[in-house]
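Q: Here's my sequence, what's the structure:
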Amino acid sequence: MFAEKLRAAFVVARRDFVAVIFSKTFIFFLAGPLFPLVVGAMAGSIGAQVQQDLDNPTVGVAMPAHQGDRLIRARDAMADRMAGPVPSFVVLERLRDGETFDARGALAKGSGVAAVITGTLDAPVLTGTAERLGSWQGMVSTFAARARSASPASFPDVRSEVVTTSVAQQRNQQVLTAQAGQVLLFLLTMLLAGMVLSNLVEEKGNKIIEVLAAAIPMDALFLGKLFAMLAVSLVGIAVWGTGYGVLVVAGARAMPVLAAPAVGWPLFLGLGFLYFAMAYLLLGSLFLSIGGMASTVREVQTLSMPITMMQLMVFFFASYALARPGTWIETAAIVFPVSSPFAMLAQAAQKPALWPHLLALGWQAAWVLLIVRMGAGLFRRTVLKSGAGGAPRRRGLQAVLRRRPA
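A: Got it, this is the predicted structure:
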């Protein structure tokens, strides 16, 4: 039974795909990315705010006795007077006399700090990346002088030890990759998923949908339309990607270089493709269910605003969850079906584990089938006016598809 429905769905998908690809309006559709570019610029400001929330560096302190506590109190007392952002200070370890601390090891192990202060208040040592040391050396010297005396007469020299990178810096770079993936996924789904609405309303207007419903189950019909629009979307993405590649080869400015995601670029791109497909199918199935209730283009235009707002809210929710790792907000974004592709793509950029993606893709696919089945049942009862026992008699599918509307 399921195999029969799947075959019928692919027949409908092939019919819709050919009809859309060889239509004149498809050329105008390919010019559609001009509008999302504007929206992307606006979304970039939100991404900058998220990055600002994430980029709140912490400096670890490992000094003898209570010198570290004195340094932190000096930092808290002077933070409001400093020009620019001041990182948080936290005690990593209180050392005994003669004891040493492996600052490089702490940065390499992922202790959550961007730099480490060791030594003493008279001779502090700052270990971190080159860009951190350049901006924080003077600040550490000022705090150390204040920790020694309320009215310092001199400021100690801060010796620096440079490390190539730190776990905290690597995480921030991967967050940028995750943000870029989420923004691209949002722009593509916002641009492409709305096609499902117009396609369904058009066929409702010329009665084709009723003819098709007489031949195959409604859930197979809905699934076929989703597959067709997904295939059309992939054609559009291929054209846009090729155009971008031509511009780059011709000498245009390329996109900024992003940090390698935790799963590696090949797997990240593959997961990005799968999550785009799932995001499109999830939103498309919702649009089919909603659009099935609309009978005119005007009603579709009325529905387009709340639908667009829903897409924006899903994107904002997933972006907000990105800035709250390990909280219930991140878990909710992963579990909620519509935001799950966005949240899991961010996970691929930051965590190397692969098994959560297998679970997430299965979870999302199950929701696609559930929403399609519910939407088809609602369409059958409210539009076609047929219940379980009143379904129209089905004829051969190929014969129905060859029939021309009057």
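Q: Every contact and neighbour count from this point should use C-alpha atoms.
A: Fine.
Q: which residues sit against stretch 268-286?
A: 181, 185, 189, 192-194, 196, 222, 226-227, 230, 261, 337-339, 341-342, 345, 348-349, 361, 364-365, 367-368, 371-372, 375 (Cα atoms under 8 Å, 6 or more residues apart in numbering).
Q: give me that answer again for 6 Å
A: T189, A193, P341, V368, V372 (Cα atoms under 6 Å, 6 or more residues apart in numbering).
Q: Equivalent analysis for stretch 170-180, please.
A: For stretch 170-180, using Cα under 6 Å, 6+ apart, the contacting residues are L258, A259, P261, A346, A349, Q350.
Q: Out of the contacts of stretch 268-286, which comes closest to T327?
A: P341 (17.8 Å; Cα to Cα).
Q: which strands and helices sit next to the helix or strand hosting that closest one?
A: Here P341 is covered by helix 340-350, with elements defined by DSSP states H and E. Where contact means 3 or more Cα pairs under 6 Å, 6 or more residues apart in numbering; DSSP states H and E, helix 340-350 is packed against helix 167-192, helix 328-335.
Q: To compare against the first, here's the next sequence to fold:
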Amino acid sequence: MSDPFIDASGNKPKARLSLLQAAWVIARRDFLAILFSKSFFFFLLGPLFPLVVGLLAGGIGSTIRDSAGAPQVAVVMAPGDAAAMMEGYDALKRQMGPDRLPDFVVRPDLMASQSDTIALLESSEGNLAAVISGSPQAPVLTATPERLQRYRGTVALVASIASGKGPADFPPVSLQAAAGSGANQQDAQRATAIAGQTVLFLLIMLLAGMVLSNLVEEKGNKIIEILAAAIPLDALFLGKLFAMLGVSLVGVAVWVAVGAPIVYFAGAAIPDLPQPGVGWPAFILLGVAYFGMGYLLLGSLFLAIGSLATTVREVQTLSMPVTMAQVLLFFFANYALAEQGTMVEWIAIAFPLSSPFAMLAQAATQEGYWLHALALAWQAMWVLIAVRLGSGLFRRRVMQSGPAVKEKGGKGMLALLAAPFRNGSRAGG
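A: Reported below is the predicted structural model:
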């Protein structure tokens, strides 16, 4: 009895490639084809154009950073003196308006440490900008040098009202300079977060569009249908996504290699970004990871859009809503930076398309790594979901050739699947 699995030449055909093997074949093919093409050189010139967009986004982020929270001045005095200072502050605020004064807050929890207010201010977290100790008759202001001059007059006015002397007789204000404060550190880390979000957004938006042009080109010359007939569609989508991610990382590496000497020779002309919460090595690694997740999420959406389009014009029309939504999500993540610890921030972290931007801001402003591990796992799950949905949409929209089969008891894809069984039963009868 002949073996039905042996072909005419006497050899058994090779088994079909697995999902990962097929994805690797597609990824290697697309990666090499794009990397050694002429268009890749012009693609490397792309960052010159969105550079202006990055500067504008940085200006908007600076506005958001400034409005993220008013600096606080802690009143660290005996309960009676602290109450008198707050009464004087409220009276002055009614006369001058709340927008012209810093926020005075009573901090009885800091009373035990008031013996060394300089160390207290430098080690404090949050938005603490200055500390007022002593008494209303002889207040002591501790702050950074620039804030000493800014707050000195306000403290003198509040102390004069609190001590009952009136504005004509200001008590002397002793000044103590501190090297830094919690407010300075928070503002500096916000600057790092905004810069990281802006760079991440520009890279993702610039590079994710490559998957669209590649897919539409292969649909036009029918290569995509040949590939889809030979390997699983999930593998085809995964291979294209990771090929484009690899090309994007090569482009980023080239841009860093070109920009590093410019930054080095510019020296002091480029302002130093402050230390992020997780440190620079971990921040850079997390930035690469969140770029990969954000790219794969947006790229999978673009692949799904590409399965619906047959021309470049249709691609532009269908991708416009996704592009605009991504811009809005970027600014939403910027806004969540000003609302840290609230429900707004957690929504930005949970929503897949804004999660990479929100979590990169977390890396810049907060310590710890466990939340990043959970966020990366959450984003990876949504990448798999988007790939499966996109490949299913592609299968329904592209791979059906000819009119749908309509029979009693089923139609469309169900009828196509059931037709061989019905035909076989008829032949047997």
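Q: TM-score for these two?
A: Once the chains are laid over each other, their TM-score by TM-score structural alignment, normalised by the length of the first structure reads 0.89; 390 aligned residues with a Cα RMSD of 2.7 Å.
Q: Quick one: average offset of the helix holding P341 of the first structure versus the second structure, please.
A: By mean Cα distance after the TM-score superposition for the first structure, the fitted helix 340-350 of the first structure averages 1.2 Å away from its aligned residues in the second structure.
Q: Report the buried residues of that helix.
A: For helix 340-350 of the first structure, a neighbour-count test (16 or more other Cα atoms under 10 Å) marks S340, P341, F342, A343, M344, L345, A346, Q347, A348, A349, Q350 as buried.
Q: Quick check: the aligned residue for the last one in the second structure?
A: Aligned against the second structure by TM-score structural alignment, Q350 of the first structure finds its counterpart in T365.
Q: tell me the contacts of that match?
A: Q189, G277.
Q: hmm, back to that, turn the contacts of stretch 170-180 of the first structure into JSON lines, columns for distance to S149 of the first structure.
A: Supplementary listing: the contacts of stretch 170-180 of the first structure in JSON lines, determined by distance: Cα to Cα, whole Å:
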{"residue": "L258", "distance to S149 of the first structure": "45"}
{"residue": "A259", "distance to S149 of the first structure": "43"}
{"residue": "P261", "distance to S149 of the first structure": "46"}
{"residue": "A346", "distance to S149 of the first structure": "47"}
{"residue": "A349", "distance to S149 of the first structure": "46"}
{"residue": "Q350", "distance to S149 of the first structure": "43"}
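Q: Tell me the one among those nearest to V12 of the first structure.
A: A346 (33.9 Å).
Q: the strands in the stretch 301-406 of the first structure, which residues?
A: With DSSP state E, counting those that start in this stretch, there are no strands along the stretch 301-406 of the first structure.
Q: thought L197 of the first structure was touching G291?
A: Yes: L197 of the first structure is within contact range of G291, at 5.3 Å (criterion: Cα atoms under 6 Å).
Q: helix or strand right after the longest helix seen in the first structure?
A: Determined from DSSP state H, the single longest helix within the first structure is helix 218-249. Downstream of helix 218-249 of the first structure, the first helix or strand assigned by DSSP H and E is helix 265-291.
Q: quick one: that next one aligns where in the second structure?
A: Residue span in the second structure matched to helix 265-291 of the first structure, by TM-score structural alignment: 280-306.
Q: The matching stretch against the first structure, how far on average?
A: Mean for stretch 280-306 of the second structure is 0.8 Å (mean Cα distance after the TM-score superposition for the first structure).
Q: before we move on, the earlier item: out of the buried residues of helix 340-350 of the first structure, flag the one nearest to I209 of the first structure.
A: For the buried residues of helix 340-350 of the first structure, the nearest to I209 of the first structure is P341 (30.4 Å; Cα to Cα).
Q: Would you mind measuring from the closest one to A348 of the first structure?
A: Distance of P341 of the first structure to A348 of the first structure, given as Cα to Cα, to the nearest Å: 11 Å.
Q: same thing with G32 of the first structure?
A: 28 Å.
Q: do A294 of the first structure as well
A: Note on A294 of the first structure: its distance to A348 of the first structure, by Cα to Cα, is 38 Å.
Q: do the same with L312 of the first structure
A: From L312 of the first structure across to A348 of the first structure, the span is 22 Å (Cα to Cα).
Q: Brilliant, that's me finished.
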